[in-house]
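Q: Here you go, sequence then predicted model.
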Amino acid sequence: MRGVNPLPLRWLLSDARNDAGLEASIAALPAGSGFVFRHYHLTESERRARFATLAALARDHMHLAVIARPSGDLGSWKADGTYGAAPRGHGLHLAAAHDAHQIQAAIAAGADGIFLSPVFPTASHPGARTLGVRRFRALAMQSPIPVIALGGMTPARARELDWPRWGAIDGLAAPRRI
């Protein structure tokens, strides 16, 4: 979906650990945010049902609803796009990257935006090497397409990073509103 402008500034990603509060977290996001549904822990039928429910809620709040690793026909998910290693389909395509080579691969693959991580220590990848503020900014500035900061992000960390686009799993849990 080249030409998507502007790509949402705030992104909530789903995970088994934030599932119980997702409805409240989606409702607390600023209008026009993005929601990435992962939920790899669910069975196919449970995953489809949960996505349908959360995507409808996201759209009610004027957010995009993106699916990670969709199975079957992408159109059957009725998603606004895909995330990660998902096949390129209609709509927005967001890639994941952790270094300069992966950024270049995402650009070559036609991604509309790149989640660059982990910026800060994160519960998703305990003990993983982080990019930190300087390395994140140096890598992100190399990209001609929008970069979304991910990994340990919270409103305070977003201010520290001073980057317009960021996403989180735990850092955007309701009742925070930014």
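A: Everything's here; your move.
Q: can we go C-alpha only for contacts and neighbour counts from here?
A: OK.
Q: Buried ones in stretch 85-92, by neighbour count?
A: Under the neighbour-count criterion of 16 or more other Cα atoms under 10 Å, stretch 85-92 has 86, 87, 88, 91, 92 buried.
Q: among those residues, which are in helices?
A: Residues of these located in helices (DSSP state H): none.
Q: could those residues be laid out in JSON lines, adding distance to residue 155?
A: Formatted as JSON lines, the buried residues of stretch 85-92 follow (distance: Cα to Cα, whole Å):
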{"residue": "86", "distance to residue 155": "28"}
{"residue": "87", "distance to residue 155": "31"}
{"residue": "88", "distance to residue 155": "31"}
{"residue": "91", "distance to residue 155": "28"}
{"residue": "92", "distance to residue 155": "25"}
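Q: Out of these, which is nearest to residue 4?
A: Proximity of the buried residues of stretch 85-92 to residue 4 was ranked by Cα to Cα; the top entry is residue 92 with 7.8 Å.
Q: so where do the strands sit in the protein?
A: Remark: strands assigned in the chain by DSSP state E are 10-13, 34-37, 64-68, 81-83, 92-97, 113-116, 147-149, 166-168.
Q: Next one for the comparison:
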Amino acid sequence: MTGTLAEAAARLKPARTRHGRDLPRLWLVSDPQRLPDPAPALHRAPRGAALLWRPYDLPPAEARTRGRRLRRLTRQRGVTFVVAGDVRLAAILGADGLHLSEGLARHGVLAAVLAWRHRKGGRLLTIASHGARALARAGDLDADAVLLSPAFPTASHPGAPTLGPVRVARLARAASCPVIALGGITPETARRLPPGAVSGLAAVGAWRPTPP
């Protein structure tokens, strides 16, 4: 499945970050329950993809150990490494980017974000969004991209309301930075997104091993 998802991502119009770097169009997203160890999936990721690693609830020592292993692997594979929710851990690991949840972006991590952005030019800042307010906040924080979700029904949040392809496209057109679609993204649902609507595809389930 990931191969055809990679093909769908490759057809998207390229976008650039605030620093002029190419923004990854295909994103592998870890999940504490559904994909806690993204290392096997990384071996199937093409060069130029991105890993959004969410080390939620991991003890600090374990997060550093796992993070160093993933950092080595992403370098070997030519994959952009983005750490979610922890500015200090991202800096320790030499991550390529930092990702903030919608709640963190809303509740006062501006000083940490600014410190991150000025440590070294070119590092990514991505923000999670579920609607127009968070998209506007991402612009205020000078984000490089927004992960907009849930685009489609997803096993991570069964029964939760979804945006759907039309609203995803409408929100993306109004955004001040590139939008990456997340939530129920498969090769099939990616084809339902209007052409030019988003700059990237992000997924959890599509990267899980297919049962024999």
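A: Structure's in. What do you need? Remember, it's a predicted structure, so these values are computed and weren't measured experimentally.
Q: With both chains overlaid, what TM-score comes out?
A: The pair, once superposed, lands on a TM-score of 0.89 when counted by TM-score structural alignment, normalised by the length of the first structure; 174 aligned residues with a Cα RMSD of 1.8 Å.
Q: can you give me the helices for the second structure?
A: 2-10, 39-42, 60-77, 87-93, 102-106, 110-119, 132-140, 164-174, 187-190.
Q: Which residue of the first structure lies farthest from its centroid?
A: Distance from the centre of the first structure peaks at residue 45, with 22.4 Å (Cα atoms, centre = their mean).
Q: what's the spacing between the equivalent of that one over in the second structure and residue 49 of the second structure?
A: In the second structure, residue 45 of the first structure lines up with residue 61, judged by TM-score structural alignment. Distance, residue 61 of the second structure to residue 49 of the second structure, by Cα to Cα, to the nearest Å: 27 Å.
Q: which residue is nearest the middle of the second structure?
A: Nearest to the mean C-alpha position of the second structure, by Cα atoms, centre = their mean, lies residue 52 at 4.9 Å.
Q: which ones are touching that one?
A: Residue 52 of the second structure is in contact with 27, 28, 29, 30, 81, 82, 83, 84, 99, counting by Cα atoms under 8 Å, 6 or more residues apart in numbering.
Q: could you redo the last one with a cut-off of 10 Å?
A: Residues in contact with residue 52 of the second structure (Cα atoms under 10 Å, 6 or more residues apart in numbering) are 27-31, 38, 80-84, 97-99, 126, 202-204.
Q: Kindly report the same for residue 165 of the first structure.
A: 7, 8, 9, 10, 11, 115, 146, 147, 148, 149, 150, 158.
Q: Map residue 75 of the first structure across to the second structure for me.
A: Aligned counterpart of residue 75 of the first structure in the second structure: residue 91 (TM-score structural alignment).
Q: same check, this time on residue 25 of the first structure
A: Alignment note: residue 25 of the first structure maps to residue 41 in the second structure; criterion TM-score structural alignment.
Q: Setting aside sequence neighbours, what's the nearest residue to residue 171 of the first structure?
A: Spatial nearest neighbour of residue 171 of the first structure, excluding adjacent residues (Cα to Cα, 6 or more residues apart in numbering): residue 154 at 4.4 Å.
Q: what residue of the second structure matches up with that neighbour?
A: Residue 154 of the first structure maps onto residue 186 of the second structure when the alignment is built from TM-score structural alignment.
Q: Same question for residue 2 of the first structure.
A: Aligned partner of residue 2 of the first structure by TM-score structural alignment: residue 18.
Q: I'd say residue 24 of the first structure and residue 173 touch.
A: Yes - under the criterion of Cα atoms under 10 Å, residue 24 of the first structure makes contact with residue 173 at 7.9 Å.
Q: More neighbours: which of the two?
A: Comparing residue 24 of the first structure with residue 173 by other Cα atoms under 10 Å, the one with more neighbours is residue 173, at 21 against 14.
Q: Please tell me how far the more buried one sits from residue 97 of the first structure.
A: Per Cα to Cα, residue 173 of the first structure is found 23 Å from residue 97 of the first structure.
Q: start to end distance for stretch 140-154 of the first structure?
A: With Cα to Cα applied, stretch 140-154 of the first structure spans 18 Å between its terminal residues.
Q: And that stretch, what's buried?
A: Going by neighbour count (16+ other Cα under 10 Å), the buried part of stretch 140-154 of the first structure is 140, 143, 145, 146, 147, 148, 149, 150, 151, 152, 153, 154.
Q: Which member of the residues you listed is positioned nearest residue 128 of the first structure?
A: Nearest to residue 128 of the first structure among those: residue 151, at 10.2 Å, using Cα to Cα.
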